[in-house]
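**Q** Got a predicted structure plus its sequence, pasted below:
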Amino acid sequence: MAEEATTVREARLGKTVGPVPQAVSGVVLLLPPGEESSARGPSPLAAAAVRTLSRTLAREGRRDGLATHVVHYRYRGWNGAQAQLARDAEWAADEVVRRYGDVPVCLAGVDMGGRAALRAGGHRAVNSVLALAPWLPEEDVAAPPEPVKQLAGRRVLVVHGTNDRRTDPELSFRLAARAKKANHAICRFEVHSDGHGLRQHRAEVLALAHDFVLGSLFGRPYSRPLQDALAAPPPLGLRMPLASGFGQRR
């Protein structure tokens, strides 16, 4: 009997979300959720978790030359020391350089994708990281803490719901506090009474996300709350409340 061929999976970039800019001046890579451990291929539902965010960023960044891509992982699991989702994020940043040249990249991840964005943030093309409700491992005195040195020189925004029951918001605060010691350009917003999906205040979260991404990639002025959060010393700038109605046009 012939041996069954082993399937070799490769990471890939999804098609550009929305119209392709004539001249690409910056790229945002959307990193969907994953699982702590799994050798299965990525879930078809994973990309849906970043669909609204990807469309919002593509629409708001069109005039600046923003290219928006969703990263499709090889596997859905982080898988311990292999950190496969972070490795796929690094591959995606390499692919951006190959396709578009020397343009700034923002890694924007949700859940386990948030952890991947933070871990891969040291890539030479990355100038900013957005982590929404990032999944982070429980702290263990016997294991090294989640690394933060790679975030030096990057602008970093973490957003977490205070009622998140899937990913502990206190863990993202502690990581941000450690990162802040080596990188002043990091802030964290708390979405009070919201859960893991950040659905209750989705409009405000999307407005904050595109404010941060477009400001980081293209030098647009940040909103006053974001400026204040980046400038404030810890813990103030790491427990900044996201105000109801943020980003509403008047």
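**A** Looks like it came in fine. Quantities reported herein were computed from a predicted structural model and do not represent experimental measurements.

**Q** use CA for all of it now, contacts and neighbours both
**A** Will do.

**Q** all strands of this structure, in order?
**A** Remark: strands assigned in the chain by DSSP state E are 12-13, 26-31, 66-72, 105-110, 126-132, 155-161, 186-191, 240-241.

**Q** In a markdown table: the ones you listed, plus mean neighbour count.
**A** Formatted as a markdown table, those follow (neighbours: other C-alpha atoms under 10 Å):
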| stretch | mean neighbour count |
| --- | --- |
| strand 12-13 | 18 |
| strand 26-31 | 28 |
| strand 66-72 | 26 |
| strand 105-110 | 29 |
| strand 126-132 | 27 |
| strand 155-161 | 28 |
| strand 186-191 | 26 |
| strand 240-241 | 20 |
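
**Q** got another, please set it beside the one above:
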Amino acid sequence: MTHARLVPVRTPRSPEGVVILLHGGASRGEQVMVSPTQLSVLRMVPIARRIARAGRSRLAVHRLLNSHRGWDSRTTPVMDARWAIEQVRDQHGDLPVALVGHSLGGRAALLAGDDPHVRCVVALNPWVLPTDTVDLRGRRVLVVHGTDDRVALPSRSADFVRRLAAGTEVERVTIEGGRHAMLRHGRDFEEWATDFVVSTLLG
């Protein structure tokens, strides 16, 4: 049983699509719970609000709080993301889903993006490994990475994009001078994520 939580940002009566935002955050010991006030969680708040404003009454927007910090072999953020997709389907019905994640949340968004209900994935400064593989054919994928990220190497996200199968509609954008925390040029990250999600889910 997961201890993940969904935080509603906007829940219109009859949405046309659903957006789930996935935070990052490294581990802090064994199974340390996620705090709503930790910086990696708070970084997703302005992005969630901007998407909610842009989607108006047409998009339901939720932020996921993972079951615990970091990534281990027993419970990963990918499992939490799949749980969240099931929850929003129970709440909103069979609607197209967008996953938007930062850092480890970007990795989770990419690896959970093969869910059949996911229409698009946005990965912001994703922390990915050379061994990460996933079939995202039929989906739209956007990777946005700051050139000055020293935590999640931009070269690894570029390699991940190159490994995606033919049939995946993928775009990779670099933010000159952008760092991992997205504090510098934060509006650029927000704008790319928002425009991509709204154009995909709402046309």
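**A** Ah, there it is. Everything numeric in this text was worked out from a predicted model, so none of it was measured.

**Q** Superposing both, give me the TM-score.
**A** Once superposed, chain against chain, the TM-score is 0.92 (TM-score structural alignment, normalised by the length of the second structure); 200 aligned residues with a C-alpha RMSD of 1.7 Å.

**Q** just to revisit the earlier point, turn the strands of the first structure into JSON lines, including distance to residue 199 of the first structure.
**A** Compiled in JSON lines, those are given as follows (distance: least, C-alpha to C-alpha, whole Å):
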{"stretch": "strand 12-13", "distance to residue 199 of the first structure": "26"}
{"stretch": "strand 26-31", "distance to residue 199 of the first structure": "18"}
{"stretch": "strand 66-72", "distance to residue 199 of the first structure": "20"}
{"stretch": "strand 105-110", "distance to residue 199 of the first structure": "13"}
{"stretch": "strand 126-132", "distance to residue 199 of the first structure": "12"}
{"stretch": "strand 155-161", "distance to residue 199 of the first structure": "10"}
{"stretch": "strand 186-191", "distance to residue 199 of the first structure": "10"}
{"stretch": "strand 240-241", "distance to residue 199 of the first structure": "16"}
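
**Q** And those: which comes nearest residue 118 of the first structure?
**A** strand 126-132 (6.5 Å; C-alpha to C-alpha).

**Q** Which among the strands of the first structure is found nearest to residue 20 of the first structure?
**A** Set against residue 20 of the first structure and scored by C-alpha to C-alpha, those come closest in strand 66-72, at 6.7 Å.

**Q** matching residues in the second structure for the closest one?
**A** Strand 66-72 of the first structure lines up with residues 59-65 of the second structure when matched by TM-score structural alignment.

**Q** for the matching stretch, the distance to its chain's centre please.
**A** 10 Å (C-alpha atoms, centre = their mean, to the nearest Å).

**Q** and what of stretch 167-186 of the first structure?
**A** Counting by C-alpha atoms, centre = their mean, stretch 167-186 of the first structure is centred 14 Å from the centre of its parent chain.

**Q** same question, stretch 63-82 of the second structure
**A** With C-alpha atoms, centre = their mean as the basis, stretch 63-82 of the second structure stands 12 Å off its chain's centre.

**Q** That stretch: which residues count as buried?
**A** For stretch 63-82 of the second structure, the neighbour count (16 or more other C-alpha atoms under 10 Å) marks 63-71, 76-82 as buried.

**Q** out of those, which are inside helices?
**A** 77, 78, 79, 80, 81, 82 (DSSP state H).

**Q** thinking again about what came up before, tell me the one of the buried residues of stretch 63-82 of the second structure nearest residue 160 of the second structure?
**A** residue 78 (16.8 Å).

**Q** Would you mind finding the match for the closest one in the first structure?
**A** Per TM-score structural alignment, the equivalent position to residue 78 of the second structure in the first structure is residue 86.

**Q** wait, its match sits on residue 122?
**A** No - counting by C-alpha atoms under 8 Å, residue 86 of the first structure stays clear of residue 122, with 10.8 Å between them.

**Q** list the contacts for the equivalent of residue 173 of the first structure over in the second structure?
**A** By TM-score structural alignment, residue 173 of the first structure lines up with residue 158 in the second structure. By C-alpha atoms under 8 Å, 6 or more residues apart in numbering, the residues touching residue 158 of the second structure are residue 172.

**Q** Return the distance of residue 158 of the second structure relative to residue 110 of the second structure.
**A** Separation of residue 158 of the second structure from residue 110 of the second structure (C-alpha to C-alpha, to the nearest Å) stands at 13 Å.

**Q** Pull the contacting residues for residue 22 of the second structure.
**A** 44, 63-65, 81, 99-102, 105-106, 108-109.
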